[in-house]
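Novice: Okay, structure incoming, though there's no sequence with it:
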């Protein structure tokens, strides 16, 4: 990992990518930001627009449109490129189209000599991160998905609001798939060092029904946002920025990113959202929480849910791009 300057290459200048870029600029996270998009003209326009705001920022970032060769000395390559799910389209169909997009991205990035960390945001993010790992041949610790980082932030916000506690003092996680099968391991949820489940025994504080309501709201948040404004992008842009800061700052901070499991939680050769320590090398290690038997079953179900989609993708006879362990 280079330490003389902080360089990020962003692939995909759609709403998610540019929300991320805008957040990077406002927080002064990096020194150099390169924008790559199949629509180069759009990327050029986005670079111009960001540069015009530099005078109002504390940042001294160098922002420009580039090519895959510019990845050679980057610290992080962030992939936000992909196609949106069409009405009536299955997850398998979406996977096929996004897998083709990733083949056109990951190989030229690695061929440039890139030796940093991949950070993936494209959905279905757990599967697309697995595909990025397979295409790149990188150590899985250096291939990370945004996972359930944003879902975890939503959970802490809602819990903090319900319990009238600063969300920064809420320690709870959303695990598994970034999608419908994600779940909250309530046995591990705390306010400071007090288990939230113990609060259920204190009359007038919180009840299990309220926790279930919050979990359902977290799981359905994206659907409600999409219904209201057709897409989600600010939250994930800020989540990606926070993960980026942890990598560039060598923080050893904990986030529920999508990580390759090798026996943790009884799963192997699969990417899923789990608490991980993040530093300059990507995933320093996965934190294995002491889940209850029921929570382990929920995690198994979540992994099986997107695992079936990935297996179906391979079964259709497409080129295998994911059998490394």
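Specialist: Yep, that arrived. Everything numeric here is computed off the predicted structure, so don't read it as measured data. Numbers count the residues shown, from 1 in each chain.
Novice: only C-alpha atoms for contact and neighbour calcs from this point on.
Specialist: OK.
Novice: wait, doesn't residue 20 sit right on residue 242?
Specialist: No. Counting by C-alpha atoms under 8 Å, residue 20 does not reach residue 242; the two are 9.8 Å apart.
Novice: For the stretch 51-200 of the chain, which segments count as helices?
Specialist: 91-111, 125-136, 149-163, 196-199 (DSSP state H, counting those that start in this stretch).
Novice: Name the surrounding residues that touch the last one.
Specialist: Counting contacts by C-alpha atoms under 8 Å, 6 or more residues apart in numbering, the residues outside helix 196-199 that touch it are 186, 187, 189, 190, 205, 206, 207, 208.
Novice: ok now it, how far from the chain's centre?
Specialist: 29 Å (C-alpha atoms, centre = their mean, to the nearest Å).
Novice: adding another structure so you can compare the two:
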């Protein structure tokens, strides 16, 4: 393969992302994790599946960052989940340390890579990666909107009993309960969902989307979502690797767009070889602007907590 993607963190999200990348034959994949044997074992398992899945992508595992050298994309899933009794401030502080150390290393070995951040709290971790890498803003982005939009699309498909391929949805804002799904821009075969279902059903789907991650956590009880988050990160990577220039909602660093400054917020962007090639500004109603502003305020709170932990 002439492209290379390194996935940092070989837990459920990271390992599934590696599997999707390899099976789509998008690139060679390097899995990196601090746990000895884990990335090597998962990489070998994926390699042994290759003859059956019929792909020739090379998958390797490593505990050191040297293996990531000259990657086109780095997908970062490393970090700890929030544990019982742990405050949000503690979680941010711990994951900040992990993100800073990871990004400093990968930036050294792959100075021209695009960083796709998956670790939580996502919007805050994008800020850490941006500062630690010293990369331009177009090469640091967060995976959130693609996942949230996919959840919204799945719920629309279930509600209307139509193919998911016919559904399109947009979700803006931070990754969490302040996200802003936009029903006006969400369609089935080009028809706005506002024409296809009553407001109360749309509102219910919007609420379910905002709580999508929590719903899965409550069902699994001992973990969180990983299939859909991995797929979302890989869709972003594919658009960059193939220079597809897909318009996808991603956490991007805004400098005045949507009236927001110096914050990573989920907005529609064009993804190509250089990462974010354009930020698409769509017209919002007053209510949507207010909801996006509220979401930005929530992200700003996290950034303030980051600053305090310096």
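Specialist: Happy to help now that I have it. As the structure is a prediction and not an experimental result, all values here were calculated from the model.
Novice: quick one: TM-score?
Specialist: Remark: TM-score between the superposed chains equals 0.95 [TM-score structural alignment, normalised by the length of structure 2]; 307 aligned residues with a C-alpha RMSD of 1.5 Å.
Novice: hang on, the earlier thing: so for residue 227 of structure 1, which of the helices of the stretch 51-200 of structure 1 sits nearest?
Specialist: Shortest distance between residue 227 of structure 1 and the helices of the stretch 51-200 of structure 1, using C-alpha to C-alpha, is found for helix 149-163: 17.5 Å.
Novice: and that closest one, which residues are buried?
Specialist: Within helix 149-163 of structure 1, the residues that count as buried by 16 or more other C-alpha atoms under 10 Å are 149-160, 163.
Novice: what does that helix correspond to over in structure 2?
Specialist: Across structure 2, the stretch matching helix 149-163 of structure 1 (TM-score structural alignment) is residues 146-160.
Novice: show me where the stretch 151-300 of structure 2 has strands.
Specialist: For the stretch 151-300 of structure 2, strands defined by DSSP state E, counting those that start in this stretch occupy the ranges 167-168, 171-172, 180-181, 187-188, 191-192, 246-255, 261-272, 275-279.
Novice: returning to that earlier point: identify the farthest-apart pair in the contacts of helix 196-199 of structure 1.
Specialist: The most widely separated members of the contacts of helix 196-199 of structure 1, counting by C-alpha to C-alpha, are 187 and 205 (17.1 Å).
Novice: which one of the strands of the stretch 151-300 of structure 2 lies closest to residue 296 of structure 2?
Specialist: Among the strands of the stretch 151-300 of structure 2, if distance is taken as C-alpha to C-alpha, the winner is strand 261-272, at 6.8 Å.
Novice: Superpose on structure 1 and give me the mean offset of that closest one.
Specialist: Here strand 261-272 of structure 2, set against structure 1 after superposition, deviates by a mean of 0.8 Å using mean C-alpha distance after the TM-score superposition for structure 1.
Novice: corresponding residue for residue 125 of structure 1 in structure 2?
Specialist: Mapped onto structure 2 by TM-score structural alignment, residue 125 of structure 1 lines up with residue 122.
Novice: and its match, how far is that from residue 203 of structure 2?
Specialist: Residue 122 of structure 2 sits 25 Å away from residue 203 of structure 2, going by C-alpha to C-alpha, to the nearest Å.
Novice: Onto which residues of structure 2 does stretch 258-267 of structure 1 map?
Specialist: The aligned range for stretch 258-267 of structure 1 is 251-260, by TM-score structural alignment.
Novice: So for residue 187 and residue 205 of structure 1, which sits in the more crowded spot?
Specialist: Neighbours were counted for residue 187 of structure 1 and for residue 205 using other C-alpha atoms under 10 Å; residue 187 has more, 16 against 12.
Novice: What's that one aligned with over in structure 2?
Specialist: Using TM-score structural alignment, residue 187 of structure 1 sits opposite residue 184 in structure 2.
Novice: For stretch 238-250 of structure 2, buried residues please.
Specialist: 238, 239, 240, 241, 245, 246, 247, 248, 249, 250.
Novice: Return the closest of those with respect to residue 115 of structure 2.
Specialist: Closest approach to residue 115 of structure 2 among the buried residues of stretch 238-250 of structure 2 (C-alpha to C-alpha): residue 240, at 10.9 Å.
Novice: re the thing from before, show residues contacting the match of stretch 258-267 of structure 1.
Specialist: 123, 126, 137-138, 140-145, 173-174, 261-267, 269, 276, 279, 281, 293, 296.
Novice: Quick one: end-to-end distance for it.
Specialist: End-to-end distance (C-alpha to C-alpha), stretch 251-260 of structure 2: 13 Å.
Novice: Any buried residues in it, and which?
Specialist: Quick answer for stretch 251-260 of structure 2 (16+ other C-alpha under 10 Å): 251, 252, 253, 254, 258, 260.
Novice: what's the closest non-adjacent residue to the first one?
Specialist: Closest residue to residue 251 of structure 2 apart from its sequence neighbours, by C-alpha to C-alpha, 6 or more residues apart in numbering: residue 266 at 4.0 Å.
Novice: same check, this time on the second one
Specialist: Nearest residue to residue 252 of structure 2 in three dimensions, chain neighbours excluded: residue 264, at 4.9 Å (C-alpha to C-alpha, 6+ apart).
Novice: show me what contacts the aligned partner of residue 65 of structure 1 in structure 2?
Specialist: Aligned counterpart of residue 65 of structure 1 in structure 2: residue 61 (TM-score structural alignment). Counting by C-alpha under 8 Å, 6+ apart, residue 61 of structure 2 touches 30, 31, 32, 38, 39, 40, 41, 42, 43, 44.
Novice: and in structure 1, which of those remain?
Specialist: Of those, the contacts whose aligned counterparts also meet in structure 1 (both residues aligned by TM-score structural alignment, their matches' C-alpha atoms under 8 Å) are 30, 31, 32, 39, 40, 43.
Novice: which one of the residues you listed is nearest residue 208 of structure 2?
Specialist: residue 31 (32.8 Å).
Novice: wait, the closest one sits on residue 19?
Specialist: No. Contact criterion C-alpha under 8 Å: residue 31 of structure 2 and residue 19 do not qualify, at 10.3 Å.
Novice: related to what we said a few turns ago, with distance to residue 106 of structure 2 added, can I get the buried residues of stretch 238-250 of structure 2 in JSON lines?
Specialist: Formatted as JSON lines, the buried residues of stretch 238-250 of structure 2 follow (distance: C-alpha to C-alpha, whole Å):
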{"residue": "238", "distance to residue 106 of structure 2": "20"}
{"residue": "239", "distance to residue 106 of structure 2": "21"}
{"residue": "240", "distance to residue 106 of structure 2": "18"}
{"residue": "241", "distance to residue 106 of structure 2": "18"}
{"residue": "245", "distance to residue 106 of structure 2": "25"}
{"residue": "246", "distance to residue 106 of structure 2": "26"}
{"residue": "247", "distance to residue 106 of structure 2": "27"}
{"residue": "248", "distance to residue 106 of structure 2": "25"}
{"residue": "249", "distance to residue 106 of structure 2": "25"}
{"residue": "250", "distance to residue 106 of structure 2": "21"}
